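A.B. asks: Pasting the sequence and the predicted model now:
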Amino acid sequence: MQTYVTDKKRKTIVITLLFIGGTIGFIDKAAINVAIIPIQKDLQLNSFESGLILSIFFFSYALMHPLGGWLTDKYGSRKILVLSIVCFSIFTASTSFAWSFASLFLFRFLFGIGEGSVFPASVRSISENFPNHERGRASSFFLSAQTFGGALGSVIIGALVVSFGWRWMFVSIGIIGVLIAWAFWVYLKSPEDTQINKEKQRQKKVSYKKLFRTKNFWKIFYTKFFSNIVNWGMISWMPSYWVSKGLGLASASTLMFIPYLTSFFMFNVSGWILDKYMAGREKYLAVAGSILSAVFLYLMFNATSVSLGILYMTLNAISIAFIGTSLYTMIIKYSAKELTGSVTGFVSFGGQISGGISPAVIGFVLTIFNGSYNAASWFLIASALAGAVTSLTIKNNGIETKENVLIDQSF
C-alpha cells in the first residue's frame, strides 16, 4: 500500500520546487517565441524556417518524454529532475552562440532532449508525495507553473531582448536554471524518500501491454494531442500575430502577460473543483474546455480590435487550462502508481509531438498565404473541435478502485 508524506512542510517544499522548476522550464522553452522576431532578422530566416525552429524543440522534447518517464520510474524523480534541469539550462545558454539556421536548429533540438524528462518526473513526484484527495490541487498548481512562467516570461523576455539582445537573454535564463537545479538537489531529498522507494519495490508491476490496450489511454492521448495543437500554435505565433497587427515587440510581449496570468489562477481553481466536486467525472471539464476553446479562437481571429482579441485569447487560454488539469488529474488518480511517470511520459509524448507539428504547419501556411492568418485560424479551430470529440468518448471511473491501477476497464 502506497505511503505518503504527511508533513505539511515537506509537501510545501516539494510542490514549491516543482512549481519553480516548471516555471523556469516554460520560460526557457517559450523564450524563442519572442526572440524569433529579432532572430529572423539577424540570421535571415523566412517564415517556414522560423516555424521549423519553433517546432524542432517539440519533436526532441516529445521523444524524450517516454524515456524520461521510464528513467524516472527506475531511478527516482529527484535524480532525473536535477539532471534534466542542468541539461536544458546549458542548452538554453548555448542558443546564444547560434550563427545560422542549422546551428540554431541543432541547439533547439538538444534543448528538447534536455528538458524532456522534467514533466514526467514532476508528475511522478506528485504521485509519490500527495494522497488521492489532494492530487487535483497539487497537479493543477504544478501545471499552472507554465502559465505563471508565460506571464513572467512575456514581460522579462521581451524586456531582456529589447535591452540586451536575444543572445544575452538566453545566457541569463540558462544561468538561473543551473541555480534552480542546485536547489532541487539540496532540498528535494528527504528521509521519506527511502520509505517511498521501499514501498515502490513491493508494488505489483503492471504490464505496458495492458497500458496500450486500455481504451481510455488512447482517448486521453489524442485529447492531449489536439489540445496541444492549439496551445503551442497560440504560444508560438501569437507574439508575431500581434506584431503583424501593428504592435511593437515590447507591447506584443507584454500583452501575452494577460492570458497567462488569468490561466494561472484558473488552473488552480479547476484543480479545486476537480477534487471537491468532480471525482470520477473529470472528463467533462476537458470536454467543456475543448468546445469553448474552438469558440474563443473563432472570436479572437475575427475580433474588431486588439483589446477584444486579447480578451478572447485570454478566454481561450482558460479553456485550455481546464483540459490540461482534467487529463493529468485523471492520470495521477487512476494510473498505476509504479507507472505514473511512464503513463505521463507517453501521454505527454503525444502532446509534444503536436507541439512540434503546430508551429511548423502555421509557418508553412503563412508562407503560402503571404502572411495571412485566416487558414491558420481554421487549422487551430478544427483541432480544438477534434479534442472535444475525443474527450467526450472518455469513460468515467465513477468510483476510485482500491488498487488504483490503470487496467483494461475504463478509468
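C.D. replies: Cool, the structure landed. Because the structure is a prediction, the values reported are computed rather than measured.
A.B. asks: For the rest of this, base every contact and every neighbour count on C-alpha atoms.
C.D. replies: Will do.
A.B. asks: ok, the residue nearest the centre of the chain - contacts?
C.D. replies: Geometric centre of the chain, nearest residue: Q146, 6.3 Å, by C-alpha atoms, centre = their mean. Shown in contact with Q146 (C-alpha atoms under 8 Å, 6 or more residues apart in numbering): 22-23, 25-27, 264.
A.B. asks: same thing with L152?
C.D. replies: With contact set as C-alpha under 8 Å, 6+ apart, L152 has these partners: 27, 257.
A.B. asks: which secondary structure element contains it?
C.D. replies: For L152, the host element (DSSP states H and E) is helix 132-164.
A.B. asks: mind listing what's buried in that helix?
C.D. replies: Of all the residues in helix 132-164, those buried under the rule 16 or more other C-alpha atoms under 10 Å are 132, 134-161.
A.B. asks: Repeat that for stretch 297-317.
C.D. replies: 297-301, 309-317.
A.B. asks: Redo those as CSV? Include secondary structure and distance to S127.
C.D. replies: Below are the buried residues of stretch 297-317 laid out as CSV (DSSP: H, G, I helix; E, B strand; the rest coil; distance: C-alpha to C-alpha, whole Å):
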residue, secondary structure, distance to S127
L297, helix, 34
Y298, helix, 37
L299, helix, 38
M300, helix, 37
F301, helix, 39
G309, helix, 38
I310, helix, 36
L311, helix, 35
Y312, helix, 34
M313, helix, 32
T314, helix, 30
L315, helix, 30
N316, helix, 29
A317, helix, 26
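A.B. asks: Could you dump those into CSV and include distance to F364?
C.D. replies: Below are the buried residues of stretch 297-317 laid out as CSV (distance: C-alpha to C-alpha, whole Å):
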residue, distance to F364
L297, 20
Y298, 20
L299, 23
M300, 21
F301, 18
G309, 23
I310, 24
L311, 27
Y312, 25
M313, 22
T314, 25
L315, 27
N316, 23
A317, 24
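A.B. asks: between those, which is closest to G363?
C.D. replies: Within these, the smallest distance to G363 is 16.5 Å, found for F301 (C-alpha to C-alpha).
A.B. asks: Make sure that closest one is actually in contact with F379.
C.D. replies: No - look at F301 against F379 with C-alpha atoms under 8 Å: they stay out of range, at 11.9 Å.
A.B. asks: before we go on, here's another structure to hold up against the first:
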Amino acid sequence: MSSSRTNVRWLTLALIVALIVINYIDRSAISYAVEPLTEAFGISKSQYGLISSAFSIGYMVFAFMAGPLVDRYGARRILLVGVAIWSLVTAVTPIAGSFIGLFVTRIILGAGEGPGFPAASRTVSRWLPQKERGIALAMVGGVAVSGSLLIGGPLVSQLIAVLTWKGMFWVLAGLGALWFAIAYALLKNTPEEHRGVSEAERAHIAAGQLEEERTSTVRVQWRPILTNRNLWIIAVGYFAWGFMFWGFMYWLPDYLSSEFQLSITEVGLFTVAPWAAGIVGALIGGVITDRVFARTGSERSRLTIMGTALLLSGAALIPIFTAPSLTVAVTFISIGVGLGFVTGGIWWVAAIDAAPSQPGVAAGFADAAFALSGIVAPSVMGLIVSVTGSFSSGFVVMTVLAVVGAGAMLVLPKRGPGRPQTLDIQSDLVREPR
C-alpha cells in the first residue's frame, strides 16, 4: 500500500452525488409526461394528483425504515438493492396500464429511493472526517438536488421529444442500471474494505472520526434515537424547510403563470433562478459549516448556522405577500430558496453529530420529517389556493414555519454534560451528549 495519501473518499462521494442526481431526475420525470401518460391510461387530473402523493407516502415510510437496515447491513448493500428496485420500477412505469398500476409503482419507487439519503449520510460518516463533511453533504443534499432540478427538465423533455415518453423512462432506468454496475465494483462501506485506499488516507479519515464511527455495521437501539432532543429539533427544522422546498417545487410554475400571466416558456425561464440560487446556497453552507467546525470543534454550531439560514429564508418571503410583483416574486423567492439551501447538506451532518453510532437511523428519522412535508405542503398549498384564490397565505405559512423551525434550532439544543459553562460563545457551543 502506498504511503502517499490517496483520494478514494472523493471518488466515493462522487458516486453518492451521481446517485442523488439520478434519484431526483427519476422521481420528477413523470411530471414531464403528464399529458401523454394520462391520455394513454385514461387517468384524470385528480387521479394524477393521488399518484404524485403516492411517491411521498412510500418515500416517507421507507426512508425511516431504511435507517436501521443501513446501520445493520451497511450502506453499500442497501443502496444497491434500492437502485435496483427504483430502476426496475422506472422501466415498468410505461406499461403500468392503469391508475392502480401507476399508484402502486409510485409507492414502490418511493420505497426504492427512500434509503438514498440515510445511506448517503452513513457513507459520508464512514468515509470522511468531520471537518470535511459540511461541503461533502452540501454536495449531496444541496448541489445534487438543485442541480438535478436544473438539468432534469431539459434532459427529460429532450428524451421525450426524441424517444417518446416511454423511451424516456427506459433511458432513465438504464442510467440507474449503469450506476449499479459502477457502484458494485467501486463502492465500499468503509475505507478498510477498499483496497485502493492508502494507509495515509485511512489515517487522515480516522483522525477526524469519533470511535463509534469506525464500525461497519451496528445493531439498532431505538431508545437513544427516540429520546434524542437534537434529532427532534432537526426533524422540526427539516419539516419547516421541506414545506418551503416542496411548496415551490410543486406550485411555483402555477403561481408564476396564474399570478403574472406568463407563458409556459416564460415560466420555465423564471423557475431557473431559484434552483440556481439553491446550488450557490448549498455550496456556501458547506464551506461555512466546515470552516466554523474546524475553528470551534462545535457540533452545535451546525444547528446555529441552519437556524440562522432558515430564519433569513423565511424572512425573505415577506415582500412576496406584502408588495407582490413579478420582479419581487422571482427575486425574493430565489433569495429564500438560496438561503434555505444553505442548510441543504447540513441536516445530514447534524443528524450524524446527534447519533454518530447510528447515522443511518438518524438520517432516516430526519428524512422522514422532510418526506412528511412533501405530503403536507402540496395539499396545504392547493387547499389555500382553492379557498382564497391566492398564494399569499401559503407564503405566510412558509414564513411562520421557517420561524418556528429556526427558533427550535437556535434556542432548544441540549447542552452536553461535563463541559464548563462560560460566557464565551465558542465554549457555549458544545457537543450533544451521546
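C.D. replies: Now that the structure is in, tell me what you want to look at. Remember, it's a predicted structure, so these values are computed and weren't measured experimentally.
A.B. asks: preserved in the second structure, out of the contacts of Q146 of the first structure?
C.D. replies: Contacts from the contacts of Q146 of the first structure that recur in the second structure, judged by both residues aligned by TM-score structural alignment, their matches' C-alpha atoms under 8 Å, are 22-23, 26.
A.B. asks: Show me the helices in the stretch 251-400 of the second structure, by range?
C.D. replies: Along the stretch 251-400 of the second structure, the stretches classed as helices by DSSP state H, counting those that start in this stretch are 264-270, 272-296, 300-316, 318-322, 326-341, 346-354, 359-388, 392-411.
A.B. asks: Out of those, which one sits most buried?
C.D. replies: Greatest average neighbour count among the helices of the stretch 251-400 of the second structure goes to helix 346-354 (a mean of 28), per mean count of other C-alpha atoms under 10 Å.
A.B. asks: Give the other helices and strands that that helix contacts.
C.D. replies: When contacts are defined as 3 or more C-alpha pairs under 8 Å, 6 or more residues apart in numbering; DSSP states H and E, helix 346-354 of the second structure packs onto helix 116-127, helix 133-138, helix 229-260, helix 272-296, helix 300-316, helix 359-388.
A.B. asks: got these as CSV, with distance to L175 of the second structure columns?
C.D. replies: Listed next are these as CSV, based on distance: least, C-alpha to C-alpha, whole Å:
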stretch, distance to L175 of the second structure
helix 116-127, 16
helix 133-138, 23
helix 229-260, 23
helix 272-296, 23
helix 300-316, 33
helix 359-388, 24
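A.B. asks: Please pull up the equivalent of G110 of the second structure in the first structure.
C.D. replies: Matched to the first structure by TM-score structural alignment, G110 of the second structure sits across from G112.
A.B. asks: Make sure that match is actually in contact with F57.
C.D. replies: Yes - counting by C-alpha under 8 Å, G112 of the first structure touches F57, with 4.7 Å between them.
A.B. asks: what separates the biggest helix by length in the first structure from the chain centre, distance-wise?
C.D. replies: Across the first structure, the longest stretch assigned as helix under DSSP state H is helix 8-43. Helix 8-43 of the first structure has its C-alpha centroid displaced from the chain centroid by 10 Å (C-alpha atoms, centre = their mean, to the nearest Å).
A.B. asks: Which secondary structure elements does it sit against?
C.D. replies: On a contact count with 3+ C-alpha pairs under 8 Å, 6+ apart, helix 8-43 of the first structure meets helix 47-75, helix 77-94, helix 118-129, helix 132-164, helix 166-187, helix 215-244.
A.B. asks: Go through these and pick out the most buried.
C.D. replies: Of all these, helix 118-129 has the most neighbours on average by mean count of other C-alpha under 10 Å, namely a mean of 27.
A.B. asks: relative to helix 132-164, how tilted is that helix?
C.D. replies: Counting by axes from the mean of the first three to the mean of the last three C-alpha atoms, to 10 degrees, helix 118-129 of the first structure lies at 150 degrees to helix 132-164.
A.B. asks: what about helix 118-129 of the first structure, how far off from the second structure?
C.D. replies: Compared with the second structure after fitting, helix 118-129 of the first structure deviates on average by 0.6 Å (mean C-alpha distance after the TM-score superposition for the first structure).
A.B. asks: Next: stretch 290-299 of the first structure.
C.D. replies: Compared with the second structure, stretch 290-299 of the first structure is 2.5 Å away on average (mean C-alpha distance after the TM-score superposition for the first structure).
A.B. asks: in the second structure, what residues pair with that stretch?
C.D. replies: Against the second structure, stretch 290-299 of the first structure falls on residues 310-319 (TM-score structural alignment).
A.B. asks: Please apply the same query to stretch 21-29 of the first structure.
C.D. replies: Against the second structure, the aligned range for stretch 21-29 of the first structure is residues 19-27 (TM-score structural alignment).
A.B. asks: List the buried residues in the matching stretch.
C.D. replies: 19-27.
A.B. asks: Tell me the one of the residues you listed nearest E201 of the second structure?
C.D. replies: Using C-alpha to C-alpha, those come closest to E201 of the second structure at L19, 23.7 Å.
A.B. asks: Enumerate every residue touching that closest one.
C.D. replies: By C-alpha under 8 Å, 6+ apart, the neighbours of L19 of the second structure are 116, 179.
A.B. asks: likewise M313 of the first structure?
C.D. replies: By C-alpha under 8 Å, 6+ apart, the contact set of M313 of the first structure is 259, 296-297, 300.
A.B. asks: which residue lines up with it in the second structure?
C.D. replies: Structural alignment (TM-score structural alignment) places M313 of the first structure against I333 in the second structure.
A.B. asks: same question, A388 of the first structure
C.D. replies: Using TM-score structural alignment, the equivalent of A388 of the first structure in the second structure is A406.
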